[in-house]
Each structure stands twice: as C-alpha cells, then as structure tokens.
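> dropping a prediction and its sequence here:
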Amino acid sequence: MTTQDLSMTANKLVAALQKPASEFTKADIISYIKENEISMVNFMYPAADGRLKTLNFVINDEAYLDAILTCGERVDGSSLFPFIEAGSSDLYVVPRFCTAFEDPFADRDTLTMLCSFFNKDGEMLASSPEYTLRKACQAFTDVTGMEFQAMGELEYYVISEDSDLYPATDQRGYHESAPYAKFNEFRTECMMHIASIGGQIKYGHSEVGNFTLNGKIYEQNEIEFLPVRADYAADQLMLAKWVIRNLAAEYDYEVTFAPKITAGKAGSGLHIHMRIMKDGQNQMLKDGVLSETAHKAIAGMMELAPSITAFGNTNPTSYFRLVPHQEAPTNICWGDRNRSVLVRVPLGWSAKSDMCMLANPLEAPSHYDTTQKQTVEMRSPDGSADLYQLLAGLAVACRHGFEMDNALEIAEKTYVNVNIHRKENEDKLNQLAQLPDSCAASAECLAKQRAAFEQYGVFSPAMIDGIIKKLRSYDDGNLRSEVQDNQEEMLKLVMKYFHCG
C-alpha cells in the first residue's frame, strides 16, 4: 500500500500508524494504546453459532498488556463449539494484530482484535472455522501457485414502524433514493463504521426487496466489499454484520440477514465474488476473455456445488429462497451476466472503449487496467452461512477444479447463455444437476463429497461430522412443500431463524 493510499484511509489505526493493517505488530498495538489512552482491550472470536463472542480486559499496566497480547487467554471451548467436550474444554484465544480497531460502539476508549483458537498443545485448533479457511487458502496456493481472493455482497432487511410518507414501490427498491428509500442514512453510517474498523467497501445501495407487513416497513439493503485475501474477506464480513446489528440496536431498528422473510418477496443472499491472483495480476481474463484458469475454478464449483450449500445455506429457511423461476439459483450451471445461474460472470470492463472519455469529452484517454476488476460470483449462499467455512469451501472447490482431468469439459457442459427457465430451453434445463432442496439433502451431498474438503487436512473430519449432524437434525426433507404456501407457518420459521449467521 502506498503513502497516497494511506492518506485517504478510513481505518483509524492505519492512519495513525501509517502502515497497512497486515503489517501491524505487537509494538504498534502497545504504542497506539498508550498514545491514545485506551483503557480497555476486547478479544472477539466467532463461535459455532456464527456470532462474535467478546472477552473484556481492563489495562492495568504495560506488563499486563504485553502479557495478554503475547499469551492470549483461556476460554471454555465446550461453550463455543459442540464438538469440544466439557471434560477437556480449555482453549486459548490469541489476538491477531492485523485485525485491531477502535470499537465505535464502546462507552469508553476500547481497542478490539479478532482472535485465533489454539489447543492445549499450542497448536491452531484444527476445527476452528478461521483456521480451516487459512488451510484452504494455503492448499489452493500450494496446488496452483496462485492466491485465492474473495469478497461478499451482504444483503439484509431493515425493519421499522410503517410510514405513509413517500411509500416505496413494492419489490422495486433496487438503488432507490430517499425519500422513497427510508434507510439510506442508516446504511451509509454502517458503511463508515465498517470502513473505520478496516472493511474494504466497494459500495452500498438499497436492494429490490421492500414491503409492509403487520404495520412495519421491510426494506432490503446491500453493502458490497472489494476483493481481498479470502481470510481477510471473512473477517470483514463478520465484523460488518456485527456493526450493522449494533447500529440497528442504537436506532431501535430490527435487522435480519435471514434468507427469506415471506413468500413472493425478495430473499437475502450472500453472493461471493472470487478472483485468482498471481504476482499482483488478476488471472481471470486472458486476451479480454475468460481464462482457462477461471474455467477450471468454475468447473470445481460446478462439481462440488451440491455440498457447498452445507456451508452457505445452513437452516431450513435457506431453501425457501432457493426455488425455481426466481433470481436465486436452483440449477448447477454458470453463465455470463445471467442472474438465474449458480455461478455468474459479471461484466468485467473488457470492452475496448474508453467510457470515461466518452462520458466526459474533456478527459484524456485513461488507459486504466480494468482486468483487475473481473470476478466470478457464486450466488447460492445466504446470511445463514458460516463465513469462514463457506469461503473455505469455495477455496476447496476452486482448487479442486485444477485437480480435475476433465475440468474444461465440465465447464463447457454446464455453461448456459440463455434464461434457463424459458420453455424453449427445457431440454437444456433437464440436463442440469440441481442444488439440494433442504438441509437434510445438503447433508447427504456433503457426506458423499466430504473427501474433497478433507483433502490436505483442510476441513477436519470432526468439523464435517458436526456440520452433517446439525443439518440432518432439522429433518426438513419435505418442509418446503409443506410450508411454502402457508405464510403464517413461514413467518414462524423466519422468526425462529431471524438472527441466523
């Protein structure tokens, strides 16, 4: 990162320390705490329920501060993860300095860091979601010689009391402006907080979904991030959800990342964009078209798509969103700019024209390297996902594509360039495999494909066993057909999983 980049950063610690977060050291953290008279330090870490847990420390003196930063602290692992037994439950949590930020919601000056889990032998916990993602990224690099990057589109509904002023058009909220969009200011304040604690935001906007129900406004919003190393991307999404919920509590709003609120209204996804980098260059394009590298990664996702739902669609309401004839995918296929496919290749600025100069005739030619912008987008995941497991699963799938002898054949076979749901494309539709339609079905897919995720020690067998057990416990094989036309029963399910992820 250059000095010019740092001069415009919204990250308070990066601005103060004048170095990128990836280079933060323990000495930097201690110096910042002393110079800014920070009185408390928080450790935060995600548990099996997908929520961040918090451990508070009052700074007694510099020796104590050095001790907790160096050694971390003990926690009860059995209260955090179901696979850890109470008889041998102690874990260590050790802070990662690159994640440090000032808590924007604390009543007193507080520095917070995300932590990694370690076992009794001082080894990183094999079944920790965060470590699983790190292992997945390392295995991807070991196999391909390249770096796996990702970013998320975080969709959510803001819910508040109804207002008769400037009513929005039902299901037409995409990129709406105030006063028809009611929560733009809330979203932009969320964005500023997320940026101040290290989130690399691309943009924010209102989304399609808006409706009134039982005297309340439901308005869908989205915050989208920039592609970064996949482990950083998961941290940013985790913290973004924490920020949005905390600010909503201050505003007395309700917020939900639930996949589906009610029938006939837009569900909330967590679309994941990916790109593959080598020596700072995006490998997704070659000579202006999608590269062989990209095709192999897509083929891997096509092959393992049925089991990726086990990480990205983790409660029964997920499968009320994944229904035919809507923008959420059900068929295992990919295509260009097509929102009905599972993996979409969005516009990548591959046109040769200089659009800036055409829009602004006074400008000189820009010669901007737009190849960096090309990504591919997995559209099945939703807000119930375990962020670290999901990105780890996608890294495994993309790596798997490079290990498949028939990857390019699979990519060609699963490509569609049409609206797959139109009558004239029925034959093509019938040739495509389908995503699971329930948690129970997703569990069986993961059981069949688990070897790919356990390869190279990425996902531990205990973690895979735990995911399968949890998904099977919902016993929801026929739930979608039983409930999908019953709004009252669907709302009961929505409320049960309202705070998922």
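Received it, and whenever you're ready, just let me know what you need.
> rest of the way, CA atoms for contacts and neighbours
Noted.
> let me know the secondary structure of the closest residue to Q374 other than its chain neighbours.
Spatially, and ignoring its direct neighbours in sequence, Q374 is nearest to G348 (4.6 Å; CA to CA, 6 or more residues apart in numbering). Following DSSP: H, G, I helix; E, B strand; the rest coil, we place G348 in the coil state.
> next, the one to line up against it:
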Amino acid sequence: MTTEQLTASEEEVIAEINENNVDFLRLQFTDILGTVKNVSIPARQAEKAFTEGIYFDGSSIEGFVRIQESDMRLVPDPETFAILPWRQKDGNAAGRLICDVYDTSTGEPFEGDPRRVLKNALERAEELGYTINAAPEPEFFLFEEDEEGSATTKTNDAGGYFDVAPKDLASDVRRDIIYGLEDMGFDVEASHHEVAEGQHEINFTYDDALSTADNVATFRTVVRAIAAQHDLHATFMPKPIPRINGSGMHTHISLFTEDGENAFHDDEDEFNLSETAKQFLAGVLEHAPAITAVANPTVNSYKRLVPGYEAPVYVAWSDRNRSALIRKPAARVPAASRIELRSPDPSCNPYLALAVMIHAGLDGIESGLDCPEPVRENIYEFDEQKREEYGIDTLPSNLGEAVDALEEDEVVYDALGEHVAPKFVEAKRQEFEEYLVDVSQWELDRYLETY
C-alpha cells in the first residue's frame, strides 16, 4: 500500500509521544467476545502505524479469520491515544491507541471487528438523521488474592450501598482508579460502594456511542491493572458470589438530531418522551430476548438475571421504579432525556451490545412500533397471573434460550453482521453445551452422599 501523509491529529499524537518519553505503544482491539487484545510496538514505529498500519495474525483471535486468511492490519485511531498511568517507570511511559481492524485481502474495514459492527449501527442512525449518545454504569467486585497471587472470592470489605470507611475499605483503591481514569481522559462523575460486599461502581459521563464503547473496554483494563497494584483482583463477572446482588452495566441511551436537539425529549408529553423515543423504546422491548444473548453473554450472566436481586427480568418499562427492564430516568434539562436499559452486564462486548441496542431501537422507529403503557407498580411483587394480565414477558432464563432468541430475531442477528453473527452463536452454543455437561460443586454437595 502507498504511504500517506500524517493528519494533524496523528502529528499531535507523535508530539505527545515525544514529550512524554513514551517508549512503547499498545495497539488495542477486541475479539468478538469482548476480550481486549493488543499488539505492542516500539513508539518509534508510531508514524508507520498511522500511515501503513501494523500487520498481525488474525487466525489466533477468537472469531476473526481462518488460518488460510490470517493476515490482518491494525489502523490506530489517533483520537484514542492515552498514556497508561500504571506503566510509567524510569522516566519512560507506555501509550495506548485503540485500532480499527482491516482486511488485507480487500483493503477494507474487517466486518468481523466489533468496533466496525458498532460503526455500522451508527452509520444507519446517521442515515436516519441521528447521532447517538450513551452512558454505561459498570459495576465490579474487588477480591483478595491468595499467597500465589490467584483470585479468591474473599472480599476485602464489609461495606454496603454508599457506605464509607471503615466498612468501605476500598475507597482508596477507587480513588486511585479514578485518578488513573482521569489521566486517560475520562470525565468521572461519581463513585460509590454498591449493594454487595466488595462491590463498586464508578460512573463516567455521557459520550457518543463509539467513544463510550472504547471507554468501557478501557475502563475494565484500568480497573484490573490498578486493583492489582493493591494486591486485589477486580472482576466484571456478573455473579461471582451466590445469593447476593450481581454486577450489572445499566446503559443510558439517547438520540440527537443533526441540529443538536435531543430527539427523545418532548415538553408536552406526560413522561417528557417524544414519539421517536417511544418508538425506539418499543423496538428495544420488542427485541429484548435477542439483545440479551449479546448484552448478557455468559452462562454466569443468568445467575444475575433472576427475581429477588434487583436485576431486571421483566420486559416492560417504567418511569417510576427499577423493577422493569427499561427505566425512564428523571431529566432536569431537555438534553438529558434518555432511556436506561438495565439488563446488560459488564461481561459483554460493549461494541456489540451497543450495536444491537441501537439497531433494535432504530427498527422501532422505522417500523413505527407502538410503545406499551408504563408499569408503575413493582413488578417484583406480581404473580404470574398478574404479569400475564399486563402482558409482561420475561427475559431468557439461560444462555441457551437467549441464543435461540438471537437466531430467531433477524434484526438483532443481522445487526451483528454476516461474519460476527454465526461465529458469536457458535461460540455461545459451545459455551452453553460445556456448561450443561459439567458437574458443579453444588450437585456434589447435594447428591453425592444422599444417593
């Protein structure tokens, strides 16, 4: 390929690299399961990375390509440059650039790249005249490590919701995580101890959907790295401890028009929601079972999605309580009007999860779906008969059911693209089948000596 000239933003990155004595760059991307991968290069190769890309073997990456078509190319996005706060040593530093993946055989963006899948969703929104903002609320647990440095499920505090020291012993860890996030360009709004012992939440500000997905991937990396400096293990596993609240990633989303107006807001509506917002909301409800396979992608996700632990399992919306799948949060100003999908968990691939939410909502707009009435009562207190009277369905109860729903839903399946969709289904089918033939410690404790 021909070498291109550096853009102004690329030149700015190279200047920052020189000013901060960056010696290595991590070129970051994710596989289809959301695992962050990176290729490390000497910082002196930055110009080559921008103008030519960096080649790598894609056959070893989950869900990418076959052995016979393995060469892929990473093209860094200069807007994502950040210095890694935990990797500054002896006057030198390491930098990070999030990359788009290109197919070397065609020279085109690789459709198996999750970031490309999200960009496709945003392009569809743009064709309809919208940009999309999103804000996630990822929760996580902090556990102690054993003598070998392996993770345990022993929490390092006995705190609860919004507790402070001495019960919340992790406040210093959260502080260091926040400093690290801010060093990487995050605008952190708040942090607090969550409901369960050892559980925490750090919220960062609304942003465009692509930046938000990049931020979630970065957030998980930063939290783990800085927790490790405190000899703690941070996990985004949805339900690491039985019979207590699991970790969710409630996701706020809204659409804006080309002139910068919030397309979800309507002063005249009882709920301050526009017809566009209601159609988008109806689309998400319509496709919620299939979305669940992507937003709750592990066997363990469904240990969280059960009644009784504040996790949403009922396909409904409300402006007053958190028992419904979608909540309409109060908004002080029109620009803040949004909906909150409460089912996703932080084990999901943020690019794919946002992509299917967006496609589902846009389908609601394009199809002119009617939004059901909000449920203002506590659905957790409904019996099955009352839920049937209200027409309230439930989310899939396990990963197998969710994948079935995904395969049956053309809108959500197609949202993942021809490359990602079948490979994602294949991976999740295999995961669920392996789970079904395994024997848990609970079964051994329950049955081994009884029968």
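Thanks, I have it. Every value quoted in this text rests on a predicted model; they were computed, and no experiment measured them.
> TM-score for the pair, please.
With the length set by TM-score structural alignment, normalised by the length of the second structure, the two chains reach a TM-score of 0.87; 421 aligned residues with a CA RMSD of 2.6 Å.
> so what does the residue nearest to Q374 of the first structure match up with in the second structure?
Aligned against the second structure by TM-score structural alignment, G348 of the first structure finds its counterpart in A331.
> and G312 of the first structure, by the same measure?
In the second structure, G312 of the first structure lands on A295 (TM-score structural alignment).
> contact partners for its match?
Neighbour list for A295 of the second structure: S343, P344, D345, C348, N349, L352, A353 [criterion: CA atoms under 8 Å, 6 or more residues apart in numbering].
> show the buried residues in the residues you listed.
Among the contacts of A295 of the second structure, those classed as buried by 16 or more other CA atoms under 10 Å are S343, P344, D345, C348, N349, L352, A353.
> these two touch, right, the second one and T292?
Yes. With the criterion set as CA atoms under 8 Å, P344 of the second structure and T292 qualify as a contacting pair; they are 7.3 Å apart.
> three-state assignment of G180 of the second structure?
Secondary structure, three-state DSSP: G180 of the second structure is helix.
> so what does it match up with in the first structure?
Using TM-score structural alignment, G180 of the second structure sits opposite H193 in the first structure.
> what of V420 of the second structure?
Checking TM-score structural alignment: V420 of the second structure goes with M463.
> before we move on, what about Y309 of the second structure?
Applying TM-score structural alignment, one finds that Y309 of the second structure aligns to Q326 in the first structure.
> what about that match, distance to A266 of the first structure?
From Q326 of the first structure over to A266 of the first structure the distance is 9 Å, taken as CA to CA, to the nearest Å.
> the more surrounded of the two?
Using other CA atoms under 10 Å, the more surrounded residue of Q326 of the first structure and A266 is A266, with 22 against 15.
> tell me how far the more buried one lies from E327 of the first structure.
Distance of A266 of the first structure to E327 of the first structure, computed by CA to CA: 9 Å.
> could you do L6 of the first structure as well?
For L6 of the first structure relative to E327 of the first structure (CA to CA), the value is 39 Å.
> please apply the same query to P461 of the first structure.
Distance, P461 of the first structure to E327 of the first structure, by CA to CA: 34 Å.
> cool, and N56 of the first structure?
Taking CA to CA, one finds N56 of the first structure at 43 Å from E327 of the first structure.
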